[in-house]
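# 3D, please:
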Amino acid sequence: MARGRKEKKKKERPPPPPRFSSAWFLDWLRTLIFAAVIFVVFRTFLLATFVITSGSMEDTLQVGDFLLVNRVSLGSPIPLTNFRVPGYAEPEHGDIIVFRADHSPGLDIVKRTLGLPGDTLRMDGGTLYRNGVALDEPYVRRDPRSPDSTDARMVWQTAHLVPDPTRGEYEPTRDTWGPIVIPGERYFMLGDNRDSSLDSRFWGLVERKKMRGTPFFIYYSYDREALKPIRFLTAMRPGRIGPSPD
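Below you'll find the model as predicted:
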């Protein structure tokens, strides 16, 4: 008996509230609010998803690839403020990055980082030169059937041209332009499908604060142009599932 009195009684859990009672609804409301907060924090600061809908990054990324994007690496903006959570890395040459497009508000796009602040870039006949050195770009896809062309949108480059008193009228083309100097906090982004990509050549530089993250994993992929019913299931590309290519 003495031993029994010394034993502490275990606290019994209160019974769950009756279904559809006010207490039951309150419990569910708390659970839903907690789940919503976790989801918002997760999507805002940690991880995002992105779907490739254009061929500008082929063959590295293909139309129908579903990507996981690391938002921690480059830092994330804090909603409704001008502040952002610092990241643990800065963009480097060759990084594939998802960013918010100035030329199309509300749209996120993905390109490869080819110019950092302070770099001098030019292109001659489709070959990209950075700081005077021709780049070896094995990831680039070219279309010999697509002729070079001018584009009025490229006039933005004029403000960043390297001074040259012998230069006449500046007439850039898709494959021949520059040299331009990349200013601070700005980045030059190009698509790997070089002849079918609207990128920094046309709409300009990307602000550092507009960068949203780096893709790191393809979690699903299917051929959106396959002539099959229910392509999402019947035209799967399981071989593409895995770490995102560089």
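
# use CA for all of it now, contacts and neighbours both
Noted.

# Other residues contacting the longest helix that the chain contains?
In the chain, assigned by DSSP state H, the helix with the most residues is helix 22-41. Applying C-alpha atoms under 8 Å, 6 or more residues apart in numbering, the contact partners of helix 22-41 are 16-18.

# another one to check against the first:
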Amino acid sequence: MVVVPKRRPRKKRSGFGSWLRTLFVALILSIILKLFFLEAFIIPSDSMAGTLQNGDFILVNKLHYGPRTPQTILQVPLTHQSMPGLKKSYSDLVKLPVRRLPGYSRIKRGDVVVFNFPPDSKHPLSQKTHYIKRCVALAGDTLKIVNTEVFVNGKKQDTTGFNLTFQYEVGGKNSQKSKVLENSNIPFQINGDAYRFWASPAQAAKLSKDKRLAPDPSKKPLLSVSNNGVRNPHVYPQSERFAWNEDFFGPMVIPKKGMVMSMIRFPDNVALYSELIKKYELPKAKVEVINNQLIIDGVLIERYTFNNDYYFVLGDSRHNSSDSRYWGLVPGNHIVGKAAMILFSTNKNQSWLNISKFRKKRWFKKIK
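Next up, the predicted model:
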């Protein structure tokens, strides 16, 4: 006679425990996805108007250029700088070096990129505020802007496929002109007795033909362009050595890793690059400029070899963007990823009860 031992009844798993395990796995997968693959962002301004609108919810591909390893490991998961109830959702007691893992492509001219805002000194690198702009010049390029047009290495940049907008002005303030601009869905503001609006050249040309806006052909909307040779003190590098402004800028060489520049023979290089060296190349060294000479840790530097690649970025709304023309270049280790797609878009000026709140024509749109 064979005696079969009785099996102990299996304990039923707690529904709450199973739910916690599922939640934990989902959290880990979400963190990995955000760190190394994809991250979502909301566009908060009109600096990329024409390509991206305020209220667009976009997806950024981090695999494109290669994801970065996290710098601050003591952080509330899935947060960036803060969270409700906490002004700071991370601790910078432990900071690791940022490394970029291999990607499947390099940054190209014309790419729309998300990056950590370089001048942000309140946070560690990976926690700096996120910006989004279009890369127009790569490390090693020579950039020049002439009458709003970008030239790279002596060639005019091909902007085919870019939805660029510029600032225009038209005089003669009245209610009829206000109505025309409102109905055109073009951002505008009243500037004294004139209107200032931001539109593409095609939109401006169409508005110029509207007799309600420009009854006199001689007073059609004009492109607002700064005069060549008139220095804007807010434009990089904020030096009196350069009579540059937002519409006439450069020429400027964009530093590349391993590039050697003379700081004695070409003293303009000190004004152009000393802040880059101080903030991003040698942040722990004592970098000084004395009588337009570069001094590092008490040593006069005749030639400097750059340790990083840099990039020049512009907003597609060329007269309504804080970009490299004002605060300088983007170091390569600040690049987060390539803007890939608009997932969905909402109009922040409309109520959630209004169907026009949802801009469905922009949903699942590839970013070019």
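
# ok so, going back, residues of the longest helix of the first structure that come out buried?
Residues of helix 22-41 of the first structure classed as buried: none (neighbour count, 16 or more other C-alpha atoms under 10 Å).

# what does stretch 34-47 of the second structure give?
Counting neighbours by 16+ other C-alpha under 10 Å, stretch 34-47 of the second structure gives 34-39, 41, 43, 46-47 as buried.

# Can you pick out the most distant pair from these?
The most widely separated members of the buried residues of stretch 34-47 of the second structure, counting by C-alpha to C-alpha, are 36 and 46 (27.9 Å).

# what's near enough to touch the spatially most central residue of the first structure?
The residue lying closest to the centre of the first structure (C-alpha atoms, centre = their mean) is residue 98, at 1.3 Å. Neighbouring residues of residue 98 of the first structure by C-alpha under 8 Å, 6+ apart: 69, 108-111, 211-215.

# what's the matching range in the second structure for the strand of greatest length in the first structure?
Criterion DSSP state E: the longest strand present in the first structure is strand 211-221. On the second structure, the counterpart of strand 211-221 of the first structure by TM-score structural alignment is residues 335-345.

# That stretch vs the first structure, mean deviation?
Aligned to the first structure and superposed, stretch 335-345 of the second structure gives a mean residue distance of 1.0 Å (mean C-alpha distance after the TM-score superposition for the first structure).

# The buried residues of stretch 34-47 of the second structure in strands, which ones?
The strands, defined by DSSP E, take in 38-39, 41 from the buried residues of stretch 34-47 of the second structure.

# Is it possible to get CSV of the buried residues of stretch 34-47 of the second structure that adds distance to residue 325 of the second structure?
Listed next are the buried residues of stretch 34-47 of the second structure as CSV, based on distance: C-alpha to C-alpha, whole Å:
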residue, distance to residue 325 of the second structure
34, 30
35, 30
36, 30
37, 30
38, 29
39, 27
41, 24
43, 21
46, 17
47, 13
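
# Okay, helices next: where are they in the stretch 101-250 of the second structure?
For the stretch 101-250 of the second structure, the helices defined by DSSP state H, counting those that start in this stretch cover 175-183, 201-208.

# Turn those into a markdown table, including distance to residue 354 of the second structure.
Formatted as a markdown table, the helices of the stretch 101-250 of the second structure follow (distance: least, C-alpha to C-alpha, whole Å):
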| stretch | distance to residue 354 of the second structure |
| --- | --- |
| helix 175-183 | 18 |
| helix 201-208 | 27 |
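
# With respect to burial, which of the ones you listed scores highest?
When you average the neighbours per residue for each of the helices of the stretch 101-250 of the second structure (mean count of other C-alpha atoms under 10 Å), helix 201-208 leads with a mean of 16.

# In the first structure, which residue range corresponds to it?
Going by TM-score structural alignment: helix 201-208 of the second structure matches no residues.

# If you count contacts, what does that helix end up packed against?
Judged by 3 or more C-alpha pairs under 8 Å, 6 or more residues apart in numbering; DSSP states H and E, helix 201-208 of the second structure is in contact with no other helix or strand.

# So what angle separates the directions of that helix and helix 175-183?
For helix 201-208 of the second structure against helix 175-183, the angle by axes from the mean of the first three to the mean of the last three C-alpha atoms, to 10 degrees is 150 degrees.

# From the chain's centroid, how far away is helix 201-208 of the second structure?
Centroid separation for helix 201-208 of the second structure versus its chain: 27 Å, with C-alpha atoms, centre = their mean, to the nearest Å.

# do the same with stretch 159-169 of the second structure
Its chain's average C-alpha position is 17 Å from that of stretch 159-169 of the second structure, according to C-alpha atoms, centre = their mean.

# Start and end of that stretch, how far apart?
Counting by C-alpha to C-alpha, to the nearest Å, you get 23 Å between the two ends of stretch 159-169 of the second structure.

# In that stretch, which residues are buried?
For stretch 159-169 of the second structure, the buried set under the neighbour-count rule, 16+ other C-alpha under 10 Å, comprises 163-169.

# OK, contacts around the counterpart of residue 317 of the second structure in the first structure?
Structural alignment (TM-score structural alignment) places residue 317 of the second structure against residue 193 in the first structure. Under the criterion of C-alpha under 8 Å, 6+ apart, the contact list for residue 193 of the first structure reads 55-59, 140-142.

# Apply 7 Å and report the result again.
Each residue near residue 193 of the first structure by C-alpha atoms under 7 Å, 6 or more residues apart in numbering is listed here: 56-58, 140-142.

# Closest one of the contacts of residue 98 of the first structure to residue 175 of the first structure?
residue 111 (17.3 Å).

# Would you mind finding the match for the closest one in the second structure?
Under TM-score structural alignment, residue 111 of the first structure pairs with residue 133 in the second structure.

# which residue sits closest to its match in space, ignoring its chain neighbours?
Spatial nearest neighbour of residue 133 of the second structure, excluding adjacent residues (C-alpha to C-alpha, 6 or more residues apart in numbering): residue 315 at 5.0 Å.
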